[in-house]
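# this one's sequence-less:
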């Protein structure tokens, strides 16, 4: 018996190639979910991403609360009276002395951006409450002034200022 070899592809060659291609596609389809599950969750990515906030709807004397990394951020458009009162505070009377200029951005002194978590036990203070027209924590009585500095109560530190920058006169980026 003699066998003939031909330079022409046979039906058997086609079946081998087709079977191999289907097996490769099937293996890729089976492995893809395992690779995809190693990527971080979308909520995890969003939780650490910087956010942009438009300041135009915030009228003078108003504040808004946004969330960044799961934390409440107060953005307050302070009145001239609030800014003047914050500048006039005697630093030696503060438990955690910081000037108002250290807590705001130059040229944007009317805007206060703070993390709205009480530094005593992590409660969320209420804006525009208390004796200092700033923030009041009703849980244990901590009072912060209009610059977010602790003035009265058990809280040991000022409300933290998150990393932020002005990307325009009417928009900030937090994070």
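Ah, there it is. As the structure is a computational prediction, the values presented were derived from the model and not from experiment.
# all contacts plus neighbour counts: C-alpha atoms, from now on.
OK.
# residue contacts, the most centrally placed residue in the chain?
The centroid of the chain falls nearest to residue 68 when counting by C-alpha atoms, centre = their mean (2.4 Å). Residues in contact with residue 68 (C-alpha atoms under 8 Å, 6 or more residues apart in numbering) are 47, 48, 50, 51, 174, 175.
# max-length helix in the chain?
Determined from DSSP state H, the single longest helix within the chain is helix 11-36.
# continuing past that one, what's the next helix or strand?
Downstream of helix 11-36, the next assigned helix or strand under DSSP states H and E is helix 42-48.
# where along the chain do the helices fall?
11-36, 42-48, 80-87, 100-103.
# could you redo those helices as TSV and give each row distance to residue 120 and mean neighbour count?
As requested, these are exported to TSV (distance: least, C-alpha to C-alpha, whole Å; neighbours: other C-alpha atoms under 10 Å):
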stretch	distance to residue 120	mean neighbour count
helix 11-36	41	11
helix 42-48	24	11
helix 80-87	22	16
helix 100-103	19	16
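# of all those, which one is nearest residue 145?
Judged by C-alpha to C-alpha, the one of these that comes nearest to residue 145 is helix 80-87, at 7.3 Å.
# contacting residues around the closest one?
99, 100, 109, 110, 133, 145, 146, 147.
# now which of those would you call buried?
99, 100, 109, 110, 133, 145, 146, 147 (16 or more other C-alpha atoms under 10 Å).
# want to compare, so here's the second one:
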């Protein structure tokens, strides 16, 4: 006949087993609850769909402009003339408050793409439509406080602290860009 094990050794093994099992089940439950919580933080499918906008550039004549809405903000697209490109490149050497060269702001010299919101107080500058004032530098003019931008969207005069922002975009082909 064998001797029974002491009560302390059986209780200790059983306690270790229950502790380990409880901790494992708790970790699994925490992971199961975290997955949908983290998933709910991702943007909805309809929000992601408006996160990119394809723009047909073939409709914009040289010297013309188009305004599109991307993520609730106006985006100015200008098909620049040779004179506008030359003027923007000539102004690269000028001392600016937000120093950027024209080539750093465009992917192709003939196309300028900027967010059409004044960097001073968030107004919409004029100069996108024919006949609107463009200011001294031929770009855009914000009538609220007199900020002026050049043909590269750089802040040149007035209280605007920085250049018009360039949104993320890339060319899909010679006649189409994708914003976002």
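That came in fine, so what should we check first? Being a predicted model, the structure only gives us computed values, none of them experimental.
# in structure 2, where's the longest helix?
helix 7-39.
# gap between that one and the chain center?
Once both centres are worked out by C-alpha atoms, centre = their mean, to the nearest Å, helix 7-39 of structure 2 turns out to sit 44 Å from its chain's centre.
# now stretch 163-173 of structure 1
Taking mean C-alpha positions (C-alpha atoms, centre = their mean), stretch 163-173 of structure 1 and its chain are 13 Å apart.
# which of the residues in that stretch are buried?
In stretch 163-173 of structure 1, counting by 16+ other C-alpha under 10 Å, buried: 164, 172.
# what's the matching range in structure 2 for that stretch?
Taken onto structure 2 by TM-score structural alignment, stretch 163-173 of structure 1 occupies residues 168-178 there.
# can you give me the end-to-end distance of that stretch?
One end of stretch 168-178 of structure 2 sits 9 Å from the other (C-alpha to C-alpha, to the nearest Å).
# same question for stretch 64-80 of structure 1.
Termini of stretch 64-80 of structure 1 sit 18 Å apart (C-alpha to C-alpha).
# what range in structure 2 does it sit on?
Residue span in structure 2 matched to stretch 64-80 of structure 1, by TM-score structural alignment: 66-82.
# now do the buried residues in the matching stretch.
For stretch 66-82 of structure 2, using 16+ other C-alpha under 10 Å, the buried residues are 66, 67, 68, 70, 74, 75, 76, 77, 78, 79, 80, 81.
# tell me which two of those sit farthest apart.
The two members of the buried residues of stretch 66-82 of structure 2 with the most space between them (C-alpha to C-alpha) are 70 and 81, at 24.6 Å.
# who's in contact with the nearest residue to residue 59 of structure 1 once chain neighbours are set aside?
Counting by C-alpha to C-alpha, 6 or more residues apart in numbering, residue 77 is the residue found nearest to residue 59 of structure 1 once chain neighbours are left out, at 6.7 Å. Under the criterion of C-alpha under 8 Å, 6+ apart, the neighbours of residue 77 of structure 1 are 58, 59, 60, 61, 62, 63, 110, 111, 112.
# only the buried subset of those, as a PyMOL command please.
Only the buried members of the contacts of residue 77 of structure 1 enter the following PyMOL selection, criterion being 16+ other C-alpha under 10 Å:
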select buried, resi 63+110+111+112
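# mapped onto structure 2, which of the contacts of residue 77 of structure 1 hold?
Retained contacts for those in structure 2, judged by both residues aligned by TM-score structural alignment, their matches' C-alpha atoms under 8 Å, are 58, 59, 60, 61, 62, 63, 110, 111, 112.
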